[in-house]
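Chemist: I'd like to go over a predicted model; first the sequence, then the structure.
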Amino acid sequence: MVEIERKYLVNGLGYRKEARAHIRIVQAFLSTDPDRTIRVRCTGPHGFLTIKGRTCDKGTTRREWEYEIPLKDAEEMLALCVTPPIEKIRYQVEFGLHTFEVDEFTGLNQGLTLAEVELESADEVIEKPSWLGQEVTGDIRYYNSQLSLKPYTTWND
């Protein structure tokens, strides 16, 4: 399966009023190798194992496989991960023809809020809500695998 998405910084809290749902996510990585990222995620009562390939040069496209696994297995796998867990609250926001997933990070990534939108094609035009900020698609600092290695609160710029 191919994942095509764009990622943005978020300005303000306007997305909260527009959100149709939100959920807490805890995830960590069994591998942060750019050629084969392997993530374990606990989302509410569900567990997931996700394998992602290398991102294309523009940062919009990569191969991805995600499998639901028993929550207990996912919780146990978190202890095997090579990175500390990332914790966040994810808001689902419908805007125009798209659904934006807005992640408010907590813990070591406190203060960072990112929005992602999945697309049908890399050149698809999207309607942008007012709270959507600078695009950071392709900036590896904002990949969750990299945030687990170098958390936002440790950045000096």
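Modeler: Great, that's in hand.
Chemist: only C-alpha atoms for contact and neighbour calcs from this point on.
Modeler: Noted.
Chemist: now the helix ranked longest in the chain: how far from the chain's centre is it?
Modeler: When the chain is scanned for its longest helix (criterion: DSSP state H), the result is helix 71-78. The chain centre lies 19 Å from the centre of helix 71-78; the measure is C-alpha atoms, centre = their mean, to the nearest Å.
Chemist: included below, for side-by-side comparison, is a second structure:
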Amino acid sequence: MQEIERKFLVTDSSYRTQAESSSRIRQGYICSARGRTVRVRIRDEKGFLTIKGPSDEAGLSRYEWERELPLNEAEELFRLCEPGMIDKVRYLVPCGNHVFEVDEFHGENEGLVVAEVELRDVSEPFETPSFLGEEVTGQVKYYNSFLMKEPYSRWK
């Protein structure tokens, strides 16, 4: 399945009161090579294994495959992961015909808040909520697989 998304920095915390739900996410990477990642995720009490291919030139689109796993299997797979862990709370914020996923990072990425919107087409229009700031689509340093290796707290 092809994933098309745009990513933005978040300028204020108004997304929290606009969110219809939130969940805690912990994730690690079995493989974080550029262009092919294998991710293990626990979202609340469910496990997932996700494989992603390389992004297109603009960083908008890439192949993504995901399957749900039993929680105990996801926890076992964490032992195979590279060093570093992503810990975040994801807020689902409806806006117009879309739902923005706002990730509030914790741990070594504390202070970083990023919003993503998934689209059906690269040119699909969408309403922009007031909390959206600079677009960072395609900027590798904002990929979770990069944040695992170079956490936000170490940026200059």
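Modeler: Great, that's in hand. Since this is a predicted model, take the numbers as computed values, not measurements.
Chemist: one step back: the second structure: matching residues for the longest helix of the first structure?
Modeler: Aligned by TM-score structural alignment, helix 71-78 of the first structure falls on residues 71-78 of the second structure.
Chemist: what's the separation between Gly138 of the first structure and Leu147 of the first structure?
Modeler: 14 Å (C-alpha to C-alpha, to the nearest Å).
Chemist: can you check Gly12 of the first structure too?
Modeler: Counting by C-alpha to C-alpha, the gap from Gly12 of the first structure to Leu147 of the first structure is 21 Å.
Chemist: so which of the two has more stuff around it?
Modeler: Set Gly12 of the first structure next to Leu147 and count neighbours by other C-alpha atoms under 10 Å: Leu147 wins out with 20 against 11.
Chemist: which one is the more buried one nearest to, not counting chain neighbours?
Modeler: Arg141 (6.6 Å; C-alpha to C-alpha, 6 or more residues apart in numbering).
Chemist: part of a helix, is the one you found?
Modeler: Yes: looking at Arg141 of the first structure with DSSP: H, G, I helix; E, B strand; the rest coil, it is inside a helix.
Chemist: any idea how far Lys72 of the first structure is from it?
Modeler: Arg141 of the first structure is 30 Å from Lys72 of the first structure, by C-alpha to C-alpha.
Chemist: so for the two, which sits in the more crowded spot?
Modeler: Neighbours per residue (other C-alpha under 10 Å) separate Arg141 of the first structure from Lys72, with Arg141 holding more: 16 against 12.
Chemist: tell me the spacing between the corresponding residue of the second structure for that one and Lys88 of the second structure.
Modeler: For Arg141 of the first structure, the aligned residue in the second structure is Lys141 (criterion: TM-score structural alignment). Look at Lys141 of the second structure and Lys88 of the second structure: by C-alpha to C-alpha, they are 16 Å apart.
Chemist: what's the burial count for the closest residue to Arg54 of the first structure other than its chain neighbours?
Modeler: Using C-alpha to C-alpha, 6+ apart and skipping the chain neighbours, the partner closest in space to Arg54 of the first structure is Asp35 (4.5 Å). By other C-alpha under 10 Å, the residues close to Asp35 of the first structure number 13.
Chemist: please enumerate the helices of the second structure.
Modeler: Going by DSSP H, the second structure shows helices at 15-18, 71-78, 144-149.
Chemist: among those helices, which is the most enclosed?
Modeler: helix 144-149 (a mean of 19; mean count of other C-alpha atoms under 10 Å).
Chemist: so what secondary structure elements neighbour that helix?
Modeler: Counting contacts by 3 or more C-alpha pairs under 8 Å, 6 or more residues apart in numbering; DSSP states H and E, helix 144-149 of the second structure is packed against strand 21-33, strand 86-95.
Chemist: what about it, how far off from the first structure?
Modeler: By mean C-alpha distance after the TM-score superposition for the first structure, the fitted helix 144-149 of the second structure averages 0.4 Å away from its aligned residues in the first structure.
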